[in-house]
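Colleague: coordinates for the following, if possible.
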Amino acid sequence: MPWEPLATSWAGGSSSVAVVETNNLVRRFGGEEILKGVDLRVGEGEIFGLIGPSGAGKSTLLRTLTGYLSPSEGEVEVLLGLPPVAFGPKEKRRVGYMPQGFVLYDQLSVRQNLNFVAGLYGLRFGGRRRRVRETLEFVELWEHRRKAAGDVSGGMQRRLQLAAAIVHEPELLFVDEPTANLDPILRRRFWEEFRSLREGGRTLFVTTQYVGEAELCDRVGLLVDGKIVAAGTPRSSGARPSAARR
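Modeller: Next up, the predicted model:
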C-alpha cells in the first residue's frame, strides 16, 4: 500500500536530550551506498520507530548505531556524544541490541543462554541469578527455562532474544524487526513489553516493516532506499502512513 507523507519536522520528541544522533551518515559496502546521508535524532525516554520496506537499510543503520559497523562518512553519536565504535565495556552495558535473527545457542537451555549473556555483561553470580529470573519472568519464559533454546517455538526464541538484550538493564535498546512473521497476538505482546520498558525509563529504537506499528511509537521515521524521507509523530495530522489504520 502506498505511503502518505509524514511530517518532516524532528521537533516534538519526548525529551530535549538526544541519546542517538546522526549527521549525514553514509555507509558503503564495496561501491554500493546503503545509507545515503541519514540525519536523525532520538530523544531520551521515547520509542522511536524506523519504518521501511525490506532492503531499505534498516539493519545496516542499527548495526552502525550499535558500533558493529563504522560509518563510511558522517557522524554518529550515542549516549551524549559517544561514537559507538569507541565504546568500552562500561558504555556497552548502557546499550542493548536485539538483532533480527536468532543468535543464541540452540543446545543450551533458555536459562543457560541468558545466564551466559548476563555473564558477558559482567553481572556477578548472586545478582545474575536474580536478574536472569526477573528477565525471564518479564518475557514470560520462566516456566520454559529448562527447555533447550532450539526446541522452543520461534516466538519464544524471539522473546529470549529480547531477554538477552535487556538482562543487563540498558538505558538504550535497539531492536531490529522484532515482530517480523509473528502472529498478531505475539506482536501485541512485544509492544506491551516495549511500552513497559519505556515506562521504566528506557529509550527504544525499533525497526519494523509493519506500518501499523507506527501508531505504537512516540515518533517515527520512514527509511526508503537508504534515506530518511520523512519523520514525525504518528498521531499528528499528515504524519500517519495510510496503512497505519489497518
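Colleague: C-alpha from now on. contacts and neighbour counts both.
Modeller: Will do.
Colleague: for the top helix by length along the chain, packing partners?
Modeller: Assignment by DSSP state H gives helix 184-199 as the longest helix of the chain. Counting contacts by 3 or more C-alpha pairs under 8 Å, 6 or more residues apart in numbering; DSSP states H and E, helix 184-199 is packed against strand 203-208.
Colleague: and the strand it packs on, what does it pack onto?
Modeller: Here strand 203-208 touches strand 47-51, strand 172-176, helix 184-199, going by 3+ C-alpha pairs under 8 Å, 6+ apart.
Colleague: which of these sits most buried?
Modeller: strand 47-51 (a mean of 26; mean count of other C-alpha atoms under 10 Å).
Colleague: strand 203-208 and that one, what's the angle between them?
Modeller: Going by axes from the mean of the first three to the mean of the last three C-alpha atoms, to 10 degrees, strand 47-51 is angled at 20 degrees with respect to strand 203-208.
Colleague: which other residues reach strand 47-51?
Modeller: For strand 47-51, the external contacting residues (C-alpha atoms under 8 Å, 6 or more residues apart in numbering) are 42, 58, 195, 198, 203-211, 214, 217-223.
Colleague: so for stretch 200-207, what gets flagged as buried?
Modeller: Residues 202-207 are the ones in stretch 200-207 that count as buried (16 or more other C-alpha atoms under 10 Å).
Colleague: now the strands for the chain?
Modeller: 18-29, 32-43, 47-51, 73-78, 95-98, 172-176, 203-208, 219-224, 227-232 (DSSP state E).
Colleague: most centrally placed residue in this structure?
Modeller: Val175 (1.9 Å; C-alpha atoms, centre = their mean).
Colleague: isn't that residue up against Tyr97?
Modeller: Yes: when contacts are counted by C-alpha atoms under 8 Å, Val175 is listed as touching Tyr97 (5.9 Å).
Colleague: quick one, which of the strands of the chain gets closest to Leu186.
Modeller: Leu186 sits nearest to strand 203-208 of all the strands of the chain, at 14.4 Å, using C-alpha to C-alpha.
Colleague: quick check: angle from that closest one to strand 172-176?
Modeller: With the same axes, to 10 degrees applied, the angle from strand 203-208 to strand 172-176 works out at 10 degrees.
Colleague: before we go on, could you also do this sequence so I can check it against the first one:
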Amino acid sequence: MEQMQLALAATGIYKRFLVKKTSQITQAVAGVSMEVPAGSLTALVGPDGAGKTTLLRMFAGLIKPDDGHLQVLDVNVVTDPQRVQDRISYMPQRFGLYEDLSVQENLDLYADLHGVPQEVRGQRYRRLLEMTDLIRFTQRPAGKLSGGMKQKLGLACTLVRSPELLLLDEPTVGVDPLSRRELWEIIGQLIDEEQLTVVITTAYLDEAERCARIHVLEEGKLLAEGPPDEIRQHARGLCFVATPTQGQPSRVLQAQLLDDSRNIIDAVPQSGAVRFIRHPHARQQDIDALLSGIEAIPVEARLEDGFMVLLREQYQMTPPDTLPFERSAPSAPTSEENRQSDEKIIEVRDLVRKFGDFIAVDHVSFSVQRGEIFGLLGPNGAGKTTTFRMLCGLLPATSGFLRVTGVDLRHARAPARRRIGYVAQKFALYGDLTVQENLEFFGGAYSLSGERLRKRIQTVTRLFDLAGREQSPSGVLPGGFRQRLAMAVGLLHEPEILFLDEPTSGIDPLRRREFWRRITALSEMGTTIIITTHFMEEAEYCDRIVIQDNGRLVAMGTPYEIRGQAGGKDATLTMEEAFIRIVARERERDKSAERALSL
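Modeller: This next block holds a predicted model:
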C-alpha cells in the first residue's frame, strides 16, 4: 500500500506566552498532534482562544513551538523556517494591503517581495485577476474597494507566487455571503487545478463542511478530528426542528429551550423555526413539556451540531443572565408595554449620502419602533455601513430627514449621541489599558462618576462574565472577551438605542449564542437594537430587516416577509439563500437597465 504523502506533520507541540503586564503564562497550544495530507483541504475550528491562529503561525515558521516536533513540506520548521517560508503562502486575519496603491500596484509589490520573475508575472496576474473578478479594477486604489473585494485582493497577493501550501486565517471574516461564496470557489479551483494543500481556520461551520478533514480545538488541545461526517456523528439522532405558533418570534421559543440546559444542548432560529439538539439522556416527557404541544420534527445533524455537542461534553454551557442590566431610566417601557408600543424611535426619509460624485446611500426610507431588533443587511459596499454611521450621528447626511430618539440628527447630533450606545466593527477600546481601566475611562466619558460609576461597572462586569479579568490588558484578551468588553462599555450609560456594527464577526458559534441571548434580553427590557451582520442566520433574531445594495433599499420586512420576497414559498429557504436571491435579482435588473440604455 502506497504511503500517504504529508504536507504537514505535528507531534506533541506546545506553545506558551508570557503576558508581560500580569506576568502570567498562557498556554496557547497544549500537546497538539496532527497530519495534513498533500493536496487536501483541512480546517481548524474551535472557540475563541482555542489556539487556531497560534497553530497557523507555527506552521508558517513565524513562531517556534516550545516543545514537540513540527515538519512542514518535509522540512523541520523549527530549525529551518526560511526554507518553509520560501515554499508556502500565509494570509493572516488582517492582511496588509497598501490602501493608497492600486490593485495592480499591490500585486507588483508582493511579487517584488517574493522575488517572482518578471517573465511569469503576466500569466499569473491574469489568472488571479480573472479568478477574483478584479480584472476591471486594476487601477482602483485598494482603499476604495469593498470589504469582499479587499479580501479577494489579499488572497491574490498571497498567491502571486505559486505555493505548495496555503495557510488562511479566517479569510471570510467580515465578508458578505456572495463574496464568501466567490472566495470558496477560488479556493476550490486552486485545489483542483494546482493540487494545492490548504489549511484554513474559520468561524463559519458551514464552510468547514467543505473540508476533507476537520480538527476541533479547545483551550489549546485537540478535542476531535476527522472528516465532517465523523464530527456530525456526535449529534446524530439528537437534532430536531420546531415551528413556533404563528406570530411568535422564533427567538422566544429558542430562549425557552435554552433555559433548560439539562435537556437541551443547543437551539438556534432557522427559517422561521427553531433547530435544537436534545441531550441524549433527556426524557421525552420533559421535551414535550418544554415545547408545550409544538411538534418536533427530526432532522439530519450538521457539522455545527456535532461541534456544539463536543463543546457541551467538555464543559457545562450555562445561559447568561436573563436581564442584562437594571433599567433606571423612567422613559424606558416594560417588556409588555414595549410589545404594545408603536413609538418610532428612529425615522428615516429619503436619506442620501454622497462622497463627491459617488452616491453611497440613495434615498433610503424606513422607521424603527422602540424595543425592536432591527437588522441592516447588504453585500460589502452596499451602503449599509454608511447608513449605520449616519444613524449613530458619526457621519452627516447629504440630504433627507433623520430623527433619532426624537432629535433631528441633521441639526443636533450631540444630544442624540448621549442616548445611544455604539459597538464598532473593529475592537475600538484601548488595548494597553486593562478591562477595569477601559470601563472607568469610558464611564467618565459618559459623565458617570463616584458610586454610580462603581455600581454600573460591577453590573456590566458580572453580566458580561468579565469577573477575574479586570486587570488583564484588553488588547491581549481572546476575541470573544474583547467583544464582551466592547458590549459592556457600550451599555455603561444605559442607552435607549444600542448600535452594533458586525459584533459577531469572527466569533465562534458558542460565543454567538451567548451574545444573542443578551441581545434578546436587552430588547425585552425596551432597548432598541440596530445591528449589521454578515451572518445571515442572525437575521432570524431580528423583528425586521432591510437589505441594501448599490446604495438603495431593495427589501424590507420581517424575516418571514423577506423569505417571501425572495420567492421562498419553500419553508426550508434559509435567510442566506433569500439574501443571495434578492441581491442577485436586483443586480440582474441593474444590468438589464444598463443594456437597455446602451441600445
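Colleague: if we can go back for a sec, of all the buried residues of stretch 200-207 of structure 1, which two lie farthest apart?
Modeller: Farthest apart among the buried residues of stretch 200-207 of structure 1 by C-alpha to C-alpha are Arg202 and Thr207. That separation is 16.3 Å.
Colleague: quick one: stretch 150-167 of structure 2 aligns where in structure 1?
Modeller: Per TM-score structural alignment, stretch 150-167 of structure 2 has no counterpart in structure 1.
Colleague: all helices of the stretch 351-500 of structure 2, in order?
Modeller: Ranges of helices within the stretch 351-500 of structure 2 are 384-392, 413-417, 435-445, 450-463, 479-490, based on DSSP state H, counting those that start in this stretch.
Colleague: including mean neighbour count, could those go into TSV?
Modeller: Formatted as TSV, these follow (neighbours: other C-alpha atoms under 10 Å):
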stretch	mean neighbour count
helix 384-392	22
helix 413-417	17
helix 435-445	19
helix 450-463	16
helix 479-490	23
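Colleague: nearest to Val19 of structure 2, of those?
Modeller: With distances scored as C-alpha to C-alpha, the stretch of those nearest to Val19 of structure 2 is helix 435-445 (14.5 Å).
Colleague: that closest one vs structure 1, mean deviation?
Modeller: Averaged over the aligned pairs, helix 435-445 of structure 2 sits 0.8 Å from structure 1 after superposition, using mean C-alpha distance after the TM-score superposition for structure 1.
Colleague: now that helix, how far from the centre of its chain.
Modeller: Helix 435-445 of structure 2 sits 26 Å away from the centroid of its parent chain (C-alpha atoms, centre = their mean, to the nearest Å).
Colleague: report the aligned residue range of structure 1 for that helix.
Modeller: The alignment of helix 435-445 of structure 2 onto structure 1 (TM-score structural alignment) covers residues 110-120.
Colleague: show residues contacting that stretch.
Modeller: Residues contacting stretch 110-120 of structure 1 (C-alpha under 8 Å, 6+ apart): 104-105, 128-129, 132, 136, 141, 144-149, 160, 163-164, 167-168.
Colleague: picking up where we left off before, what's the closest of the helices and strands packed on strand 203-208 of structure 1 to Ser236 of structure 1?
Modeller: For Ser236 of structure 1, the closest of these is strand 47-51, at 14.9 Å, according to C-alpha to C-alpha.
Colleague: which residues in the stretch 151-300 of structure 2 form strands?
Modeller: 165-169, 197-201, 213-218, 221-226, 239-242, 264-270, 273-278, 296-298 (DSSP state E, counting those that start in this stretch).
Colleague: aligned against structure 1, show me the partner of Val84 of structure 2.
Modeller: For Val84 of structure 2, no residue is aligned by TM-score structural alignment.
Colleague: tell me which element Val84 of structure 2 falls in.
Modeller: Using DSSP states H and E, Val84 of structure 2 falls within helix 81-85.
Colleague: now that helix: how far from the chain's centre is it?
Modeller: 32 Å.
Colleague: buried ones in whichever helix or strand comes after that helix?
Modeller: Per DSSP H and E, the first helix or strand lying C-terminal to helix 81-85 of structure 2 is strand 88-91. In terms of neighbour count (16+ other C-alpha under 10 Å), strand 88-91 of structure 2 has its buried residues at 88-91.
Colleague: give the buried residues for the longest helix along structure 2.
Modeller: Using DSSP H to define each element, structure 2 has its longest helix at helix 575-598. For helix 575-598 of structure 2, a neighbour-count test (16+ other C-alpha under 10 Å) marks 575-576, 578-583, 586 as buried.
Colleague: may I see those residues organised as CSV, with distance to Gly393 of structure 2 added?
Modeller: Shown next, in CSV, are the buried residues of helix 575-598 of structure 2 (distance: C-alpha to C-alpha, whole Å):
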residue, distance to Gly393 of structure 2
Met575, 29
Glu576, 30
Ala578, 31
Phe579, 28
Ile580, 30
Arg581, 32
Ile582, 29
Val583, 28
Glu586, 29
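Colleague: Gly568 of structure 2: which of these is nearest?
Modeller: Ala578 (7.1 Å).
Colleague: separation between that closest one and Asp508 of structure 2?
Modeller: According to C-alpha to C-alpha, to the nearest Å, Ala578 of structure 2 and Asp508 of structure 2 sit 23 Å apart.
Colleague: next one: Ala382 of structure 2
Modeller: Taken as C-alpha to C-alpha, the span from Ala382 of structure 2 to Asp508 of structure 2 is 25 Å.
Colleague: before we move on, what about Leu178 of structure 2?
Modeller: Distance, Leu178 of structure 2 to Asp508 of structure 2, using C-alpha to C-alpha: 20 Å.
Colleague: got it, and Val19 of structure 2?
Modeller: Remark: distance between Val19 of structure 2 and Asp508 of structure 2 (C-alpha to C-alpha) = 24 Å.
Colleague: same question, Leu55 of structure 2
Modeller: Leu55 of structure 2 is 17 Å from Asp508 of structure 2, by C-alpha to C-alpha.
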